[in-house]
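Student: With the sequence up front, the predicted model follows.
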Amino acid sequence: MNSFSDTAGASPPAQSVEISPDTKSGRLSDSDGVGGPTIKINVSYGSSLHQIHLPAQSTFGDFKKLLVNKTGLESEQQRIFFRGIEKNDREKLHLEGVKDKSKILLLERAASKEKKLEETRKLNEMSKAIEAITGVRAEVDKLSDRVSVLEVAINAGDKASEKEFLLLTELLMKQLLKLDGIEAEGEAKLQRKAEVRRVQGLVDMLDSLKARNSNPSGQSGSAATGTTHWETFDTVTEDSNDPSSATTPSSTKVSQDWERFD
């Protein structure tokens, strides 16, 4: 009896107890920063599935920050749903029943989605505009080469057909109309403006070449006329400044008056 009572009164031997992740949350709070065991959450976003690892006592706001790099959506663009209910940033995961391997639904806010669609639309329109301008530029390149050939011929003293001038001008104006019909913004608008100036410059050059072609000696004749005018002007100027021609009569009269006075 005594031996039994001694045995019964003795303290039981120490036993090792395994601590579950849920019971050691307080001990992990210092290392995790936020607190709680690290859990894995499955996130469904459209046709994509992502996995996020974070402390169980994190907020949904913390959860959103980790989703930025995964999805490309900023925190303010995200809508988080758990068990069919949208969660706000201040609510904590573990208090709302989020556990390891829980599934969360991510949606993009409508305003953000519309903004992206608008940006995509603008990019597509710009791409189409640049493609159209590139096509016009290729045609203008060909016409520019023909204008250059025409210029070389006229500079060499050759005479070109009037039909060639009319045809090139008409073709250039068609390209100008194409450019006018292209709706463009941003970089595409700048490219269109530059090409319009280029076409207008070629049309002006054709007008000048056409005038020279119609009257090959007109330029030299104008130069001669201008020279004659300038020579006349110089002569008049020189005569007016020449003391012998401009002041002699007055001087003679004054001398005669003084002689009379004497």
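Tutor: Done, it's in.
Student: use CA for all of it now, contacts and neighbours both
Tutor: Will do.
Student: Thought Ser102 was touching Ser44, still the case?
Tutor: No: checked against Cα atoms under 8 Å, the pair Ser44 and Ser102 is beyond contact range at 10.9 Å.
Student: Please report the residue range of the longest helix in the chain.
Tutor: Longest helix in the chain by number of residues, with DSSP state H as the criterion: helix 110-155.
Student: Any idea how far the helix or strand following that one is from the middle of the chain?
Tutor: Next in sequence after helix 110-155, counting helices and strands by DSSP states H and E, comes helix 162-180. Remark: helix 162-180 is offset 31 Å from the chain centroid, using Cα atoms, centre = their mean, to the nearest Å.
Student: also this one, for the comparison:
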Amino acid sequence: MSHNKETTTMSSNNMFSKGKKSGHECELRPGGMLVQKRDSNSDRNSDSAAMSTIMVKVKYGSAYHELRVSSHASFGELKKMLRECTGLHAQDQKLMFKKKERDSKSYLDVERVRDGSKLVLFEKIESRERRMLETLRIAKKEKTSKSLKEINHQVQPLAHKVSALEAGASTGEVVAELHIESLTENLMRILITLNEIFAEGDLKLQKSEQVRRVQKHIETLDTLKMKREKNVPQKIKAVEEQQLKHWDSVVVTTKWETFD
């Protein structure tokens, strides 16, 4: 008996040592069988070798869609394929398997989806509405940003002209009233456009900064106009009033021609 027990012990030791020499980790299965231990990667590779793709049947409304997909794909990848079939955005899809909604990050093989498995697809109405609102919000933000950039380009040349008038007035140069009125009118139009723009967050700060900038230029022109009123002789004022009337009539005529 002792001899047999010793022989059995030596035999078991030889089995373990053999497993170690081959470089593989072993595990003892129920019944005393010693086998090579399989990790998840080896399982996945062997499964892939046996069956890399499966056919699943998805019911959406009254229609059925048969899709061939990798057995190791995620539900999210399956949703992307279903989008091509149904036109339903992946974020708006509710994919059910065995009466339970499956997460997009879950894998088909892990959730035991097999060849010939049946799934049911529903549309997430609330998700679609949220996504549409978010799309509209982004589009509106992009439009506001574009409008503010365009206004900034419009203000730049006007700002240079205001600075030029201010510099000329500081050296004693007589500033033409026509120039002051024209610049003021253009800046007022821009100010009205800015007030009509709805902005949020960073864009709201950008809008407020542009409003302050335009208002500052208008205030500068008002100051130049008041100084001019005090210093310009009446004779020059009378000539300029005639120029202004002529300029107004040209503007009105131009507008009528445009409408015609």
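Tutor: On my side now, so go ahead. A quick note: this is a predicted structure, and the numbers were derived from the prediction, not measured.
Student: Just the TM-score for the two chains, thanks.
Tutor: The TM-score (TM-score structural alignment, normalised by the length of the second structure) is 0.52; 176 aligned residues with a Cα RMSD of 4.5 Å.
Student: that older thread, could you give me the residues in the second structure that the longest helix of the first structure aligns onto?
Tutor: Helix 110-155 of the first structure lines up with residues 125-170 of the second structure when matched by TM-score structural alignment.
Student: Average offset of the matching stretch relative to the first structure?
Tutor: Following the fit onto the first structure, the mean deviation recorded for stretch 125-170 of the second structure is 1.3 Å by mean Cα distance after the TM-score superposition for the first structure.
Student: list the helices and strands the longest helix of the first structure packs on?
Tutor: When contacts are defined as 3 or more Cα pairs under 8 Å, 6 or more residues apart in numbering; DSSP states H and E, helix 110-155 of the first structure sits against helix 162-180, helix 187-214.
Student: how about those helices in a markdown table, adding distance to Arg146 of the first structure and mean neighbour count?
Tutor: Shown next, in a markdown table, are these (distance: least, Cα to Cα, whole Å; neighbours: other Cα atoms under 10 Å):
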| stretch | distance to Arg146 of the first structure | mean neighbour count |
| --- | --- | --- |
| helix 162-180 | 8 | 15 |
| helix 187-214 | 10 | 17 |
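Student: So which of these is nearest Gly36 of the first structure?
Tutor: helix 187-214 (52.4 Å; Cα to Cα).
Student: Could you check the angle that closest one makes with helix 162-180?
Tutor: If you take axes from the mean of the first three to the mean of the last three Cα atoms, to 10 degrees, helix 187-214 of the first structure sits at 170 degrees to helix 162-180.
Student: Which strands and helices lie in contact with helix 187-214 of the first structure?
Tutor: Helix 187-214 of the first structure packs on helix 110-155, helix 162-180, going by 3+ Cα pairs under 8 Å, 6+ apart.
Student: Which part of the second structure matches that helix?
Tutor: Against the second structure, helix 187-214 of the first structure falls on residues 202-229 (TM-score structural alignment).
Student: on average, how far is the matching stretch from the matching bit in the first structure?
Tutor: Using mean Cα distance after the TM-score superposition for the first structure, the mean distance for stretch 202-229 of the second structure is 1.6 Å.
Student: can you give me the offset of that stretch from its chain's centre?
Tutor: With Cα atoms, centre = their mean, you get 34 Å for stretch 202-229 of the second structure.
Student: Redo the helices and strands packed on helix 187-214 of the first structure as a markdown table? Include distance to Pro37 of the first structure.
Tutor: Listed next are these as a markdown table, based on distance: least, Cα to Cα, whole Å:
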| stretch | distance to Pro37 of the first structure |
| --- | --- |
| helix 110-155 | 34 |
| helix 162-180 | 64 |
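Student: Relative to Thr248 of the first structure, tell me which of the ones you listed wins on proximity.
Tutor: Closest among those, using Cα to Cα: helix 110-155, at 52.4 Å.
Student: Count the neighbours of the residue lying closest to Leu28 of the second structure once chain neighbours are set aside for me.
Tutor: The spatial neighbour of Leu28 of the second structure that comes closest, neighbours along the chain excluded (Cα to Cα, 6 or more residues apart in numbering), is Leu34 at 4.6 Å. Applying other Cα atoms under 10 Å, we find 15 residues neighbouring Leu34 of the second structure.
Student: residues contacting Leu34 of the second structure?
Tutor: 15, 26-28 (Cα atoms under 8 Å, 6 or more residues apart in numbering).
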